[in-house]
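Chemist: here you go, sequence then predicted model.
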Amino acid sequence: MKKQNIHRLRIAAILLACAAMAAALGGCGIRKASTSTQTRTAKVTRGAISVTVHGTGTIQPTSVQAVSSTVTGKVTQIFKQNGDPVNDGDNIAEVTATGTGATTDITAPMDGVVALSQLTVGTPVQPGMTVCQVQSAASFNAVVNVDELDIAGVKAGQKADVSVDAISGKLFSGTVQKISQVGVATNGVTDFSVTLSMDDSTGLMSNMSASADIHTGENQNALLVPVEALQTKGADRYLTVRTTSGKTTKDTQVKVSVGLISDTQAEITSGVNEGDTVVLPSLAPTNGTSINGLNRNSSDSSSSSGAAASGASSTASGGKAS
């Protein structure tokens, strides 16, 4: 009888363990994940948009003139060193002519500062040989590098806000004067040089580090949508417009014309009206679909959401997603 009781207890323990395991498995059972997500929408609003392009570079003098000797000889005296201020006609160095022993002075061609001078006593010189430069000290330009993705929006005459690392708390005003037509590639990134004339050069010195925000466009009364709502097919842009009639909701793809584009907002110049509802891409992608609505498993790669150029920034009002 004792052995039978022990046997019954073992069977009961096994049954209890199985019941507990079944309960655990039931609580952790695999459930089908919901792929449904709430559709996000936004209203077409009217507001202001301002787009800027950023660039970094240095402060450069507006005028640079080469200085050369007029005779063959050797430098016998130095009157001005690199960085020394000079007025037009000041003596920079004295040269003793070979053969005659006559002395001739090398003079400054304009007001400014001496730069890139390699002159030392005993340096041989010849007529026309550049011995140094004189750079303007009263007026400067900011020369900044702009990314190739942003350069198309930069035009001569556009205004810019320039900050200089060495002069904190002051914002200089500049104007786009020249845009280089030849880019320089560094580590796979191509930049274009943009020269900004400065309205005020007070406190500026050559080669100071500078950065600029160039105002490439603005509209105070624009129709705006979130930039993520834009879709692209070839060269055309589209928005998905949602209309509701009673309990029926209809989404229609509408071709639109686009004006200014910032990091967050896009200006729509035709195709939709203020107050229209546009559909935004899902934030919970499934089946290989990105949050911008680009199906990475589809062979049709012509439809994707628009995006602003990487270096541009802006401030804009209106167009909050729901």
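Modeler: Ah, there it is. As the structure is a prediction and not an experimental result, all values here were calculated from the model.

Chemist: CA atoms for contacts and neighbours, from now on please.
Modeler: Fine.

Chemist: just give the number of residues close to residue 69.
Modeler: Residue 69 has 23 neighbours, counted by other CA atoms under 10 Å.

Chemist: next one: it relative to residue 133, how far apart?
Modeler: When distance is defined by CA to CA, to the nearest Å, residue 69 is 12 Å away from residue 133.

Chemist: equivalent analysis for residue 195, please.
Modeler: 21 Å.

Chemist: helices of the stretch 151-300 of the chain, start to end?
Modeler: For the stretch 151-300 of the chain, no helices are identified by DSSP state H, counting those that start in this stretch.

Chemist: the stretch 1-150 of the chain now?
Modeler: Per DSSP H, counting those that start in this stretch, the stretch 1-150 of the chain carries helices over the ranges 2-27.

Chemist: is it true that residue 194 touches residue 141?
Modeler: No. If you go by CA atoms under 8 Å, residue 194 and residue 141 don't touch, sitting 10.0 Å apart.

Chemist: which residues do those two both contact?
Modeler: Common neighbours of residue 194 and residue 141, counting by CA atoms under 8 Å, 6 or more residues apart in numbering, are absent.

Chemist: tell me the spacing between the nearest residue to residue 133 once chain neighbours are set aside and residue 114.
Modeler: Leaving aside its sequence neighbours, residue 133 sits nearest to residue 66 (CA to CA, 6 or more residues apart in numbering; 4.5 Å). Using CA to CA, one gets 10 Å for the distance from residue 66 to residue 114.

Chemist: below is structure B, check it against A:
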Amino acid sequence: MRSTFCSFRARFALRLAIVAFAFGILAACKGGDGAADEEKQVDTSVPVEAVAASRRSISASYSGTATLEPESEAEVAAKISGVLLKLLVEEGDQVQKGQVLARLDDENPRLNLAKAKATLKKLENDYQRSSEMFERKLLSVEQNDKIRYDLETQRATYDLAQLELSYTNIVAPISGVISRRMVKVGNYIQVNQALFKIENFEPLLAVLSVPERELNTLRTGQVVRMRVDSIAGKTFEGAIQRISPVVDPATGTFRVTCEFHDETGQLKSGMFGRLEITFAQHDDVLTIPRTALIEEDGETAVFVVVSGAEAAAAEKKDGESAGTAEASAGKSNDDKKSGADKSDPETKEAPIPEWVAKRRLIKIGYGDNEYVEVLGGLDEGARVITVGRSAVRDGTAIQVLEGVQ
């Protein structure tokens, strides 16, 4: 009997130890969860970068791209056939209108000219004698006129032979730069065969296809600034030369031709240019970076950095301004919840974050590639989120990175 009682007490003590151990594990787990929750609450702050709204000058402009092309260009073609004997220019050479670029074999045209000259001289002598005989009435009118017509025909033949001889000198029809040579010395050149291409780089043109909505904002003579990829760090200034009065119905655009005079000779035909036409400017206006804008549902908004205490005070004030009828209707339920909260020792308020993001509607005006003008909804100095705004919502706790103004 005594042995049975001792066995019972041993089993009872073992059970108590197990229960105590279990409660200890639960308490430890609960405490650990609380620490994890607290740590998790801190880590939920979203890191962002913010920039303060500041005052600056801003311009309204249109930007586009175009390929540079010459004002005038020409392909130099042969007007007579023959072997190319000499090249006098090369690609890249600057030439003037009328300058000799190459020479063809002139032996045959020179012989034709000599033959035509000899025949012309003979007919001139014949006509002189014919005229003397006609005055003496020794020659009829018909005979005298025939010799005169033959003389006039030979004079035309002689002029043509002179012209063909001149065609053996290939001359430049316009001033410009030799952009391409298409023949070599010794080639047999056919009539109308292209030998050179000349482009006049003064000025160079850039033709933009501009949307119809800009038709009333662009004017002839407005300043155009251009950057080209191959010449880094330099901006070239030009002007609008002409604007087409017709809108292409297929594309909804109109042509704007801009001209550039480059005395340095750095600009070349075919270069890809990025153009900007400024048509208005506002000075000393409130601006923010374009990267801060949120445009959706026809509205423009930004996320502003607000202190957590300020946001909590604003929310509390909004809660206190709720209607009296609504507060009365929910009074009994609030009392019950309050009692339940007071009775629960684990219930406590969430910590207030240092910074939160608040969505704010704004009105914008002019804008360029980097900044936009703020017409309303934002005060000077207010910090707007520029990096990380896609990861936040209204009221999200944020961490503003140090060193970002």
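Modeler: Sure, I can see it. It should be emphasised that the depicted structure is a prediction, and the values quoted were computed from it without experimental measurement.

Chemist: ok so, going back, counterpart of the residue nearest to residue 133 of structure 1 in structure 2?
Modeler: The equivalent of residue 66 of structure 1 in structure 2 is residue 75 (alignment by TM-score structural alignment).

Chemist: ok, its match - how many residues close by?
Modeler: By other CA under 10 Å, neighbour count at residue 75 of structure 2 equals 18.

Chemist: separation between it and residue 55 of structure 2?
Modeler: 55 Å.

Chemist: then residue 145 of structure 2?
Modeler: For residue 145 of structure 2, the distance to residue 55 of structure 2 - CA to CA - is 93 Å.

Chemist: could you double-check that the match of residue 66 of structure 1 lies in contact with residue 193?
Modeler: No. Between residue 75 of structure 2 and residue 193 there is no contact under CA under 8 Å: 9.5 Å.

Chemist: biggest strand in structure 2, by residue count?
Modeler: Longest strand in structure 2 by number of residues (criterion: DSSP state E): strand 54-77.

Chemist: just checking, what packs against that one?
Modeler: Secondary-structure packing of strand 54-77 of structure 2 (3 or more CA pairs under 8 Å, 6 or more residues apart in numbering; DSSP states H and E): strand 194-211, strand 272-289, strand 363-367, strand 371-376.

Chemist: out of the ones you listed, flag the one nearest residue 237 of structure 2.
Modeler: strand 272-289 (9.5 Å; CA to CA).

Chemist: distance from the chain centre to that closest one, please.
Modeler: 14 Å (CA atoms, centre = their mean, to the nearest Å).

Chemist: report the buried residues of it.
Modeler: 272-278, 285-289 (16 or more other CA atoms under 10 Å).

Chemist: output the residues you listed as CSV; include the columns distance to residue 115 of structure 2.
Modeler: Supplementary listing: these in CSV, determined by distance: CA to CA, whole Å:
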residue, distance to residue 115 of structure 2
272, 56
273, 57
274, 61
275, 61
276, 64
277, 64
278, 67
285, 84
286, 86
287, 84
288, 85
289, 82
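
Chemist: closest one of those residues to residue 106 of structure 2?
Modeler: residue 272 (43.5 Å).

Chemist: distance of that closest one from residue 66 of structure 2?
Modeler: In terms of CA to CA, residue 272 of structure 2 sits 6 Å off from residue 66 of structure 2.

Chemist: what of residue 122 of structure 2?
Modeler: According to CA to CA, residue 122 of structure 2 stands 64 Å off from residue 66 of structure 2.

Chemist: again with residue 169 of structure 2
Modeler: On the measure of CA to CA, residue 169 of structure 2 and residue 66 of structure 2 end up 38 Å apart.

Chemist: please apply the same query to residue 118 of structure 2.
Modeler: According to CA to CA, residue 118 of structure 2 and residue 66 of structure 2 sit 59 Å apart.

Chemist: same deal with residue 135 of structure 2?
Modeler: For residue 135 of structure 2, the distance to residue 66 of structure 2 - CA to CA - is 75 Å.

Chemist: of residue 122 and residue 66 of structure 2, which one has the most company?
Modeler: Set residue 122 of structure 2 next to residue 66 and count neighbours by other CA under 10 Å: residue 66 wins out with 19 against 14.

Chemist: surely the more buried one touches residue 205?
Modeler: No. Residue 66 of structure 2 is beyond contact range of residue 205, at 9.2 Å (criterion: CA under 8 Å).

Chemist: tell me which of the helices and strands packed on strand 54-77 of structure 2 lies nearest to residue 233 of structure 2.
Modeler: strand 272-289 (12.7 Å).

Chemist: from the contact counts, what lies against the closest one?
Modeler: Based on contacts counted as 3+ CA pairs under 8 Å, 6+ apart, the elements that strand 272-289 of structure 2 packs against are strand 46-52, strand 54-77, strand 223-228, strand 371-376.

Chemist: again, only this time at 7 Å
Modeler: Secondary-structure packing of strand 272-289 of structure 2 (3 or more CA pairs under 7 Å, 6 or more residues apart in numbering; DSSP states H and E): strand 54-77, strand 223-228, strand 371-376.

Chemist: any chance of those in a markdown table, plus distance to residue 310 of structure 2?
Modeler: Output for those, formatted as a markdown table (distance: least, CA to CA, whole Å):
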| stretch | distance to residue 310 of structure 2 |
| --- | --- |
| strand 54-77 | 22 |
| strand 223-228 | 46 |
| strand 371-376 | 21 |
